[in-house]
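[1] got a structure for you, letters missing:
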């Protein structure tokens, strides 16, 4: 039996610890990409403290790699901000999908939880909510696992990064994609969901081919969301 929405916003130490343990296995692969970032940042000329500080405070792998391409004596600050915003715009949609449960938390706790939001722990928390189980522990605990392993990986990359300078050459760049795909396959399966995911996929591909870089994530999510609202309205 599905619990009431007001019961699904539970957040305590046991749920957070459970979320940490559930995301720990996938977090091991994050170490590799953290190491790749640490190495790349060191090669650009950033100090050790700056690199660790960036991974600690920013915690956004794709954005951090993108910023390295813009790093130099004359840093285009506005361009950097715009790039980071574009890459992470999907977090606006993540926050919107989580709001029905986050709204029950005090504001400091709500925003603190969202600081750890990323693709993997968001997907697992949404899957938990769909099963009628509390998901905020997964969001926070899983996020803490990903965050801490990302920092550890960054440190390893600074000092031992030459061991794995190109994770993609080992196929490790596919790990997160396969994980998220498994989350989708493990969710609700019916004609309505097939239509929604198909529309989202087509819109995302078209945006990837014809629109500015990184816009495909937001376009696909918006297209899928609109399709879900339309299909949901037709079923009423």
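    Perfect, I can see it now. Predicted, not measured: the structure shown is a model, and the values here were computed from it. Numbers count the residues shown, from 1 in each chain.
[2] When you work out contacts or count neighbours from here on, use the C-alpha atoms and nothing else.
    Noted.
[3] quick one: residue 26 from residue 63, how far?
    As judged by C-alpha to C-alpha, to the nearest Å, residue 26 and residue 63 stand 20 Å apart.
[4] Please apply the same query to residue 225.
    Distance, residue 225 to residue 63, using C-alpha to C-alpha: 25 Å.
[5] Tell me the buried residues in the helix or strand harbouring residue 15?
    When elements are assigned from DSSP states H and E, residue 15 belongs to helix 13-44. The neighbour-count check on helix 13-44 (16 or more other C-alpha atoms under 10 Å) flags 15-17, 19-24, 26-27, 29-42 as buried.
[6] putting a second one here so we can go through both:
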């Protein structure tokens, strides 16, 4: 294997959830840039992602699905596998957040976040693995998008923090079960990234200054920073990595 081929996704098909914007779009673009065919999944239109990948000369297929229902998500993966062919990689990026003081957080806000951020992630991993393991000799790679709040507590995001701690846990658990069976399960914990979700923070001079003051790299991350890390975890270069959750945070957790 040449040095370049170790980081190539040529000939690989990768499903990326939440590929319409932000980190998901960055991951989709990075996968396409590395030669992989991207199947993007989300509730909203992915025209912008499709256009960006078209400029790269890559392959992109948009699939509409409501990932709030874990059963629907699992059936969607099976349908893609049956109708357009096997998948080589799965990136569980889609997620939501609900903010409230812990004493005020509603049961609905707890359930909605846990369902999408954790239960759907597990069901997609489960169905992906079932398909891979059903074909002797096939390998597969899963990348789960965790969070800095997989390691920290946070404030006013109880269900999100619980879900992301859970993502860290199941990433390690699934790696232990599947490493010897040809499936790599790893994760990425993004730091503060320039996306629509952080626009308000970046627009607040006091908050932005405080955040940047703790990031050793001295800048906000870009979606492609996460995307390029995902490519590494999907490519042959990471074949001996199992159960790792890599912080791509400009040094935030090291501070």
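    Nice, I can see it. Since we're looking at a predicted model, the values are computed, not measured.
[7] so what number do they get for TM-score?
    Laid over one another, the chains give 0.23 as their TM-score (TM-score structural alignment, normalised by the length of structure 1), with 94 aligned residues with a C-alpha RMSD of 6.1 Å.
[8] Helix 13-44 and the following helix or strand past the helix holding residue 15 of structure 1, what's the angle between them?
    As assigned by DSSP H and E, the chain's next helix or strand after helix 13-44 of structure 1 is helix 48-57. Helix 48-57 of structure 1 runs at 140 degrees relative to helix 13-44, counting by axes from the mean of the first three to the mean of the last three C-alpha atoms, to 10 degrees.
[9] Helix 48-57 of structure 1: which residues count as buried?
    Applying a neighbour-count criterion of 16+ other C-alpha under 10 Å, one finds 48, 51-52, 54-56 buried in helix 48-57 of structure 1.
[10] Summarise which helices and strands it is packed against.
    helix 13-44, helix 61-70, helix 136-160 (3 or more C-alpha pairs under 8 Å, 6 or more residues apart in numbering; DSSP states H and E).
[11] Can you give me the buried ones in the helix or strand just after the second one?
    Translated: helix 61-70 of structure 1. Sequence order places helix 77-87 as the next helix or strand after helix 61-70 of structure 1, per DSSP H and E. Buried residues in helix 77-87 of structure 1, counted by 16+ other C-alpha under 10 Å: 80, 83-84, 86-87.
[12] now stretch 126-134 of structure 2
    Buried, per 16+ other C-alpha under 10 Å, within stretch 126-134 of structure 2: 127-129, 131-133.
[13] now those as TSV including secondary structure and distance to residue 211 of structure 2?
    Formatted as TSV, the buried residues of stretch 126-134 of structure 2 follow (DSSP: H, G, I helix; E, B strand; the rest coil; distance: C-alpha to C-alpha, whole Å):
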residue	secondary structure	distance to residue 211 of structure 2
127	helix	38
128	helix	37
129	helix	38
131	helix	42
132	helix	41
133	helix	43
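[14] how much space is there between residue 28 of structure 2 and residue 37 of structure 2?
    Taken as C-alpha to C-alpha, the span from residue 28 of structure 2 to residue 37 of structure 2 is 9 Å.
[15] neighbour count winner among these two?
    residue 28 (37 against 24; other C-alpha atoms under 10 Å).
[16] right, and that one touches residue 40 too?
    Yes. Using C-alpha atoms under 8 Å, residue 28 of structure 2 is in contact with residue 40, at 7.3 Å.
[17] elements contacting the host helix or strand of residue 54 of structure 2?
    Assigned by DSSP H and E, residue 54 of structure 2 falls within helix 47-55. Helices and strands touching helix 47-55 of structure 2, by 3+ C-alpha pairs under 8 Å, 6+ apart, are helix 22-33, strand 59-64.
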